[in-house]
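# A predicted structure for the sequence below; I have some questions about it.
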Amino acid sequence: MSPRRDYRARAARLREREEREQEEPRARERARDRDRLPQRSEIVALLEKRGRHLVGQPFFGQGPRPIVERDRTSNIGDLVLLKVSNRGGKGHAKVTRRLGRPDVARDVLEALMLDRGLRRRFDPAVERAARDPRPLDVPGRRDLRDLTTFTIDPASAKDFDDAISAERLGEQSWRIWVHIADVSAFVRPGDLIDREAFKRGTSVYVPGKVEPMLPEGLSNGACSLRPHEDRLAVTVELELHGAAVRRASFYRSTIRSDERLDYDRVDRVFAGEEPAEEPWAQPLAAARAAAAALQARRDAQGALAIESAEPEFSFNRDGHVTEAVAVAQTEAHRVIEHLMILANEQVAKLLAERKVPALYRVHERPDGSAAQRLVAQLASLGVPTPPLPEQPTAQQGAEAIAAASHLVEAHVRRTGRGAAGLNNLVLRSLKQARYDPRNLGHTGLGLEHYCHFTSPIRRYPDLVCHRALLSAVGGGEDAPEASRLAGAADWTSHRERDAMQVERSADDVARCFLLERRLFETGLTQEFDGEVTGVIGAGAFVAFGDGYAGMLPVRKLRGDWWELNEEGTILHGERSGKAIRIGDAVRVVVDRVDAPRGRVDLFAVEL
């Protein structure tokens, strides 16, 4: 499985990132947890010499420093994983794994994943089961190997869980096939792999690494829709007139991908910089036209307008970060996104109509008060706002927030600033998306029915929806047990939130290592142009330079007393009358970089 990121989860990650003000309480909580060391535990530590003893200094926070038994695999200054036990009330530890050096980004990222509880390895029995998978033999599987099919993924991808076929039927009419890897044919309910997949809940993607939900034998092998190889799939076949679905059918299939396309190549084709090739040229054009119709429907339905970019990091052979490129969503991304959303919507609609137990992806309407607060926040920053009743209902609040997102988008285009901070305000006004056995709709997408179905290689709820769908259409599966779904929804939602926090922390760590490298090469007093992306009582969050981020503490803004306004959007200087507002330009220098913990403190050169 490749260390690629799910661009469809950008908005959720952006929401999590804006909640940085909660990071300090969480850090204190983790520190307290480490202080309460259990009888046996594993910790990530730095080996240090203390008198005659070798001790393990906890690397990601405070905690006891156990005495470490010497071994031949590690040395003083190494980053290690320790197995700790209490002997006579004193902590002793053995090195179970040498992780590397604390000044190497790749080693620290591995340590971070272990510190956050990721397994990093599969049980050998699970690995063996995945190396020689035996798919479920289901009669009636349709043979679609003669149908032109292609995948579109990041250039670095190795696990392909969705593929597309398309044809034009007439003016503004298309037939679309969305083929999804038939993971349920290989992973049976309650078997060894299924239990492990449920424990993990989701794949976790950090720079240069991945914690997969499924072992490589399945994720990169039998379940991956690789080009020019026969693969088992679950197909959603749709006939569209404009954005309206005239007919939908769902079935198991066998496909053979004709081409492995990547986003950059498809964008070059769309821009006329590279010719499309047969046999996929016409199907790609049909998919593009259908996606454009779906985009128009989405705009008309008042879905949120949020654009963001995700960092993609490069490493050298020694494990050091060498580059970070912001990968923005392009038309190629949107084509796949719209077709996947459509397939998810149609699957959820069928499951709801037939009352089959399943896990829905729900995004409930915000409270009316959340919309009122967002409007007040935007108004305090001089951003145009939509009209809002004095006591808005949940529906009116949702409509106002969607309208505000479009006004923010227009404001950002007009002024050229404020994108990150203002979009964060919009996202924070919403409730967090989650999984639920009830079909409660998806406010962010403006849909009454929605589930996750299109990524069963890396999300457990998608596997549940595969089983539910196939049970509903006679595909040889039993419906999920309704009594278990509430617990599964809570668990998979929890695992998703944990994954986003790990990914956020890992991005911060990688950025910090890259920033350290740049400061070393160019000088510690280098000044950067930045923009305020958020404010709290303790200071301002600033994006600066080429994708870096840091904190400008008010305690370092000497000669003034700074107060946060009621809306949480502006810091006012009581003596000077100055203001630090979300979206403001600032000029900063770096005061301190704590790369292993992903933290940067800044000084202001000019406000």
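Perfect, thanks for sending it. Numbers count the residues shown, from 1 in each chain.

# going forward, measure contacts between C-alpha atoms and count neighbours the same way
Will do.

# so where do the helices sit in the stretch 151-300 of the chain?
Shown for the stretch 151-300 of the chain, the helices assigned by DSSP state H, counting those that start in this stretch span residues 192-200, 216, 263-270, 281-300.

# Against which helices or strands is the longest one packed?
Think helix 281-300. With contacts taken as 3 or more C-alpha pairs under 8 Å, 6 or more residues apart in numbering; DSSP states H and E, helix 281-300 sits against strand 162-170, strand 173-181, helix 331-353.

# Which of the helices of the stretch 151-300 of the chain sits closest to residue 486?
Within the helices of the stretch 151-300 of the chain, the stretch nearest residue 486 is helix 192-200; the backing value is 13.8 Å (C-alpha to C-alpha).

# Can you point out the buried residues in the closest one?
Using 16 or more other C-alpha atoms under 10 Å as the burial criterion, the residues of helix 192-200 that qualify are 192, 193, 194, 196, 197, 198, 200.

# Does residue 480 touch residue 461 like I think?
No - counting by C-alpha atoms under 8 Å, residue 480 does not reach residue 461; the two are 11.1 Å apart.

# In terms of packing, which of the two has more residues around it?
A count of neighbours by other C-alpha atoms under 10 Å puts residue 461 above the other of residue 480 and residue 461, at 27 against 20.

# What strand or helix carries the more buried one?
Under the criterion of DSSP states H and E, residue 461 resides in helix 460-472.

# would you list every one of the helices in the stretch 1-150 of the chain?
Secondary structure of the stretch 1-150 of the chain (DSSP H, counting those that start in this stretch): helices located at 10-18, 23-35, 105-115, 124-131.

# Tabulate those (JSON lines), appending mean neighbour count.
Rendered in JSON lines, the data for these read as follows (neighbours: other C-alpha atoms under 10 Å):
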{"stretch": "helix 10-18", "mean neighbour count": "19"}
{"stretch": "helix 23-35", "mean neighbour count": "13"}
{"stretch": "helix 105-115", "mean neighbour count": "22"}
{"stretch": "helix 124-131", "mean neighbour count": "15"}
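
# Put this next to the previous one:
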Amino acid sequence: MKQQILDVLKNAVKPVSIVELTSKLKIINHAQQEELLSDVEELKTSDIILENDQKEFYLEKGYNKFLIGVIQVTMKGTGFVKPLNSNDKEYRVSPNNTNHALNNDEVLFSAISNDEAIVNIVLKRNTTSLVGTVVVDQVTKQKTLSVQNSKLQRYRVQILNEDQAIENNIVVAKINNFQENNFTVTIEKILGNLNDPGVDILSVIYEVGIKPQFDPETLMAANAISQTVSEAEKKNRIDLRNEVLVTIDGKDAKDFDDAICVYKLKNGNYRLIVAIADVSHYVQAKSPLDDEAFMRGTSVYLADRVIPMLPTQLSNGICSLNEQVERLCFVCDMEINSKGYTVSSKIYEGLMKSVRRMNYDEVNEAYHDKKPEFVSTHPQVWSMLKDAKELYEILAQYKINNGVIDFDIDEAKVVVSEQGEVTDIKLRTRDISEKLIESFMIRANETVARTISKRNLPFIYRVHESPRKKKLSQMTTILKLMGLQGNYHWDKLHSKDLQILLNSLKDLPNFQVLSTLLLRSMEKARYSNANIGHFGLASTCYTHFTSPIRRYPDLIVHRLLRQYLVDRDINPKVIARNQNFTALASEQSSNMEVKAMECERIVEQMKKAEYMTKFVNQKFTGIISGITGFGVFVELPNTIEGLIKLSDMQDDFYIFNEKAMILFGERKRKQYRLGQTVDILVKNANKASRTIDFVFADMKQESNKDLRIKEHGKKMKFYYSKRSRK
């Protein structure tokens, strides 16, 4: 809210009172009022706004052109910042102009050119602790902290309570002070020795800032909930216990959000029942369970564990649609015709009993005529699944016709032992059953979203803007320089245009690289209470309804459905309150989704590096997945990616053409392009730094000294990308 406060004061002709700020910012509840008072106090403390004797506020002279944002700082100290709650352009901040801001700090900044800015004041340190390994200098015996976060490793760290610092222990340390590139810290928590099983992933959880445990009040509330459905709870619900509802999930799944049932009607249409765990019945608004779910936003799925959004008493217990037990559910019940159109739908509270807990593998086996056991033991389930496959094929064709974009990018599955060691890196498979469930969930999400959107009531939508023309133009340039000529026009862009482009590339050996490049050109999906559609899914109206056990927006969607459709509790006061809360919950959930994805990405990088330590000096074949001013990225078939540094490419002087994404040798004219197949040797893999280094297998490693002699003193030419980040 700080930026909005500044905007009001910038436009004010006289000092503004709290009452006037409340009115201009449209504050309508106690939580917003508290946030306003807190932000005003922080701005006062920073001397950005001043208060007169009448307790009115005005901007300090000279602050009219200042903005507030959260800065992202690279390993080399360069910052990038844009105004809070804004889609305005991003500014670059040189290392000399960051004013000692740390990554994710909230800062007051001002533009000094069209794309450059300077940090004037650090308003809030969002990094309050460090995670690292205690190291001891073998000469001086001084103890210090080797920080895990690569963006903070250039700073020195002094440990105040050295008696708690045991060599090779990974610890969480509170930051007491940060001045002149020096941290002073106090160790608050010892996570364990760096070689203890699971400590590596636990340290990442703390580094990213995700809570690994629930609050005592939350656990107490979860323990108080009965693990069986009472007779009173069954009243006024539609009974689906005789329907052939099944869950289909991975073999290692513990929580089951969704169940499906499909059968063909006499008129040739299909009835699709999507029954979702009724989590909102158990997680009441403003309860300890709800408060913590709001704070967490999502479950986090890591290589050796899940950090659930809700305690396991709910996520694996009473809320989970376990086999052959009665469960409360929220249902999206649809009739779909042979063209894929939803001709009618109902949303209601239900009571169900899952007939069988299915897994993707056995359903895929059945669809591929391998006749798994359930085909004979549960013939009614197999009959239902055959109807489900027919409907899936109809819905898949419907989505293709509408322009859905399927990037078909390989994803890795990290397999770990009970001791936490990586035993394999596999590709995740997406066969018929996985796509079938995804298709049914998408249709349910669309149906729910349209149901509320046409009533024009406050809601949470899953939105995805169309990509920016500038990013697509860069992609077009790369495609043309790779010899892939086409009619690339991005005016009045529709998802169908990108679908056609992707389909034209599918048979190319470098499809994965090109598909990934196109994906990076897209905007990020997020939550919003404004429906602007979902570009990637070719949906004009979309929400998340199907996973309330693991996603907070789905839980709120259920709560709103009950309020609007079941209780009919709709009045101006409710609408105003819901409008405000859906905006707040959308922003919080989007932020926590980003944090969860960051944690998952870091753990995957770390475990891939650990895995590749077994293969140092071994040869592999991969494809060039990225080219930068500092080297070439090569991806192996199992998605592991390593960097070939320019400093290791010593057979020539290499020039980087950023526009064409090509690296070419000045003497030998050798070229390296995106998607090119190359042989590499694993030079090094470092679990601590989460990095993997390759070298080209066929490159003669000449010393820099020899090259300088051969080239008569020429210097190596690097053209660095101005905005490249590491």
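Received the coordinates, thanks. Since this is a predicted model, take the numbers as computed values, not measurements.

# the inter-axis angle of the helix holding residue 461 of structure 1 versus helix 192-200?
Here helix 460-472 of structure 1 points in a direction 130 degrees away from that of helix 192-200 (axes from the mean of the first three to the mean of the last three C-alpha atoms, to 10 degrees).

# give me the stretch of structure 2 that helix 460-472 of structure 1 matches.
Helix 460-472 of structure 1 corresponds to residues 552-564 in structure 2, going by TM-score structural alignment.

# Can you give me the buried ones in the matching stretch?
Within stretch 552-564 of structure 2, the residues that qualify as buried by neighbour count (16+ other C-alpha under 10 Å) are 552, 553, 554, 555, 556, 557, 558, 559, 560, 561, 562, 564.

# The fifth one and residue 533 of structure 2, how far apart?
If I follow you right, that is residue 556 of structure 2. From residue 556 of structure 2 across to residue 533 of structure 2, the span is 19 Å (C-alpha to C-alpha, to the nearest Å).

# residue contacts, residue 108 of structure 2?
66, 67, 68, 69, 119, 120, 121, 122, 123 (C-alpha atoms under 8 Å, 6 or more residues apart in numbering).

# nope, residue 169 of structure 2 is what I was after
Contact criterion C-alpha under 8 Å, 6+ apart gives 133, 134, 190, 191, 192, 193, 194 as the residues in contact with residue 169 of structure 2.

# go again using 10 Å as the cut-off
Residue 169 of structure 2 sits next to 132-135, 145, 190-196, 199 when contact means C-alpha atoms under 10 Å, 6 or more residues apart in numbering.

# And residue 167 of structure 1, by the same measure?
By C-alpha under 10 Å, 6+ apart, the residues touching residue 167 of structure 1 are 148, 173-177, 239, 282-287, 290.

# Now list the buried members of those residues.
Once neighbours are counted (16+ other C-alpha under 10 Å), the buried part of the contacts of residue 167 of structure 1 comes down to 148, 173-177, 239, 282-287, 290.

# could you dump these to CSV with distance to residue 374 of structure 1?
Output for those, formatted as CSV (distance: C-alpha to C-alpha, whole Å):
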residue, distance to residue 374 of structure 1
148, 47
173, 40
174, 40
175, 41
176, 39
177, 40
239, 39
282, 45
283, 43
284, 40
285, 40
286, 39
287, 37
290, 34
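
# And the furthest pair within those residues?
Distance extremes for these: the farthest pair is 148 and 173 at 18.2 Å, using C-alpha to C-alpha.

# Not including adjacent chain positions, what is the nearest residue to residue 262 of structure 2?
In this structure, residue 262 of structure 2 finds its nearest non-sequential neighbour in residue 272, 4.7 Å apart by C-alpha to C-alpha, 6 or more residues apart in numbering.

# thinking the one you found is in contact with residue 335, fair?
Yes - the pair residue 272 of structure 2 and residue 335 qualifies as a contact (C-alpha atoms under 10 Å) at a distance of 6.3 Å.

# Overlap of the contact sets of the two?
A shared contact of residue 272 of structure 2 and residue 335, defined by C-alpha under 10 Å, 6+ apart, is any residue touching both; here these are 262, 263, 264, 342, 345.

# residue in structure 1 matching the last one?
If I follow you right, that is residue 345 of structure 2. Under the alignment defined by TM-score structural alignment, residue 345 of structure 2 is paired with residue 248 of structure 1.

# Could you check how far that match is from residue 500 of structure 1?
When C-alpha to C-alpha is the yardstick, residue 248 of structure 1 and residue 500 of structure 1 sit 33 Å from each other.

# ok, the two, which is more surrounded?
For the pair residue 248 of structure 1 and residue 500, the greater number of neighbours falls to residue 500 (22 against 17), based on other C-alpha under 10 Å.

# So that one sits against residue 116, correct?
No - the criterion here is C-alpha under 10 Å, and residue 500 of structure 1 misses it with residue 116 at 11.6 Å.

# quick one on the thing from earlier: narrow the contacts of residue 108 of structure 2 to those in strands?
Taking DSSP state E as the definition of strands, these contribute 67, 68, 69, 119, 120, 121, 122, 123.

# Okay, strands next: where are they in the stretch 551-700 of structure 2?
Taking DSSP state E, counting those that start in this stretch, the strands of the stretch 551-700 of structure 2 run over residues 619-628, 631-635, 641-645, 654-657, 662-665, 671-673, 677-686, 691-696.
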